[in-house]
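Asker: using only what follows, build the 3D model:
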Amino acid sequence: MTPPVVSIVAKSGTGKTTLLEKLIAELKMRGYRVGAVKHDAHSFSIDHEGKDSWRLTQAGADTTLITSPAKVAMVKQNPVGQEPSLAETVNSYCGDLDIVLTEGFKRSRMPKIEVHRLERSATLMCRGEEHDPTLIAVASDQPRQLDVPVFHIDDAAGLCDLIVARFLS
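Answerer: You can find the predicted model right below:
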């Protein structure tokens, strides 16, 4: 897939978003164009009820774009029960990027970095009851002996070195 995708996975409240913020900042500092995709298992809305774009979507528009000099936002209606795969989403919307980092998508076949905090769980999602072969690293607040590299949860530079070596070199 172009660009490469790395998924940041963890149990809720572990620090996925915080780590993603650090990884994005570090990759941007190194000159890369970075995309971020957040998976939401529930329905969400970026439109606000009563606004023109919301009204157009409510009227039946399958795709509504909102543009300004600073950014573009899109509301694209998926057919009922047909969420596009991560690969389809990345291929459709992220072709101009060097890498895409995702939050969630724990069941995808994309390479994963698991965030782990002992206070949240003693076991890992990807090395617990199931062995996920797509796990490439763990960011933890505790030292761990694993079959993949383990980084301190705050070592965004080290994780970026791994990402660059594996996917951007």
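
Asker: C-alpha only now, for contacts and for neighbours.
Answerer: OK.

Asker: residues contacting residue 110?
Answerer: The neighbourhood of residue 110, defined by C-alpha atoms under 8 Å, 6 or more residues apart in numbering, consists of 5, 6, 7, 134.

Asker: can I get these in JSON lines with secondary structure, neighbour count and distance to residue 22?
Answerer: Shown next, in JSON lines, are the contacts of residue 110 (DSSP: H, G, I helix; E, B strand; the rest coil; neighbours: other C-alpha atoms under 10 Å; distance: C-alpha to C-alpha, whole Å):
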{"residue": "5", "secondary structure": "strand", "neighbour count": "23", "distance to residue 22": "17"}
{"residue": "6", "secondary structure": "strand", "neighbour count": "23", "distance to residue 22": "14"}
{"residue": "7", "secondary structure": "strand", "neighbour count": "28", "distance to residue 22": "14"}
{"residue": "134", "secondary structure": "coil", "neighbour count": "16", "distance to residue 22": "22"}
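
Asker: before we go on, could you also do this sequence so I can check it against the first one:
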Amino acid sequence: MSNHRSTLTILQVVGYQNSGKTSFVSELTERLSATGFRVGVIKHHGHGGALDLPMTDSHRHALAGAVLSSVISENGTFIEWKAVDTFELLVNWYEAHVDVLLIEGYKQKNYPKVVLVREGFEQPVNLTNVIAIGDSVKDRNRLMSSVEGWMAYELVSSE
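Answerer: This next block holds a predicted model:
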């Protein structure tokens, strides 16, 4: 079942390295998918260096110079896109294919955000559209409830 609407609901999950972003996004993806939403995720690789990609035939094509390379199977499709300024293009592409887009990272983008901060660590500054802040472990239930409440409001207000 899909609750697909013409307007994409976008939520960012931000925080410093090791704040629990990936675990939080994974759990949120699982919860939303279980309720029938088609969920997409964009993860920011903000630490520099090469992407950790498997050595597949399609990756060999990319290494040989292909700008766009993909492999398709009965279980899904893997696409490798060798362009650096693709964020907005990806958001537009996701809009046609998912109901909810979760963005892990990209702190300075202007979408609604959940900010994850480990106890005793510094909180990111100069963020916009913050809907919830907390520790990804200690405050997980409260943060998930905040997101679910925000999503319920967003879904009603966008109809």
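
Asker: of the contacts of residue 110 of the first structure, which are reproduced in the second structure?
Answerer: Mapped onto the second structure and checked by both residues aligned by TM-score structural alignment, their matches' C-alpha atoms under 8 Å, the contacts of residue 110 of the first structure keep the contacts 5, 6, 7, 134.

Asker: closest to residue 141 of the first structure among those residues?
Answerer: residue 7 (18.9 Å; C-alpha to C-alpha).

Asker: any idea what the closest one aligns with in the second structure?
Answerer: Correspondence of residue 7 of the first structure to the second structure, assessed by TM-score structural alignment: residue 12.

Asker: in the first structure, which helix is the longest?
Answerer: Of all segments of type helix in the first structure, defined using DSSP state H, the longest is helix 16-29.

Asker: so what touches that one?
Answerer: Residues outside helix 16-29 of the first structure that contact it (C-alpha under 8 Å, 6+ apart): 8-10, 33-34, 101, 103, 115, 153-154, 156-157, 159-160.

Asker: how about the residue nearest the centre of the first structure, secondary structure?
Answerer: Nearest residue to the geometric centre of the first structure (C-alpha atoms, centre = their mean): residue 102, 0.9 Å. Local secondary structure at residue 102 of the first structure is given as strand here, using DSSP: H, G, I helix; E, B strand; the rest coil.

Asker: contacting residues around it?
Answerer: Contacts for residue 102 of the first structure (C-alpha under 8 Å, 6+ apart) come out as 5, 6, 7, 8, 36, 37, 38, 39.

Asker: mean per-residue distance, the host helix or strand of the fourth one to the second structure?
Answerer: So the one you mean is residue 8 of the first structure. Residue 8 of the first structure belongs to strand 5-9 when assigned by DSSP states H and E. Superposed on the second structure, strand 5-9 of the first structure shows a mean distance to its aligned partners of 0.7 Å (mean C-alpha distance after the TM-score superposition for the first structure).

Asker: packing partners of that strand?
Answerer: Contacting strand 5-9 of the first structure under the criterion 3 or more C-alpha pairs under 8 Å, 6 or more residues apart in numbering; DSSP states H and E are the following elements: helix 16-29, strand 99-103, strand 112-116.

Asker: what ranges does the second structure have for its helices?
Answerer: Along the second structure, the stretches classed as helices by DSSP H are 21-34, 57-63, 87-95, 140-157.

Asker: could you dump those helices into JSON lines with distance to residue 122 of the second structure and mean neighbour count added?
Answerer: Shown next, in JSON lines, are those (distance: least, C-alpha to C-alpha, whole Å; neighbours: other C-alpha atoms under 10 Å):
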{"stretch": "helix 21-34", "distance to residue 122 of the second structure": "15", "mean neighbour count": "16"}
{"stretch": "helix 57-63", "distance to residue 122 of the second structure": "38", "mean neighbour count": "16"}
{"stretch": "helix 87-95", "distance to residue 122 of the second structure": "27", "mean neighbour count": "13"}
{"stretch": "helix 140-157", "distance to residue 122 of the second structure": "18", "mean neighbour count": "14"}
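
Asker: quick one: which of those is nearest residue 79 of the second structure?
Answerer: Among those, helix 57-63 comes nearest to residue 79 of the second structure, with 8.4 Å by C-alpha to C-alpha.
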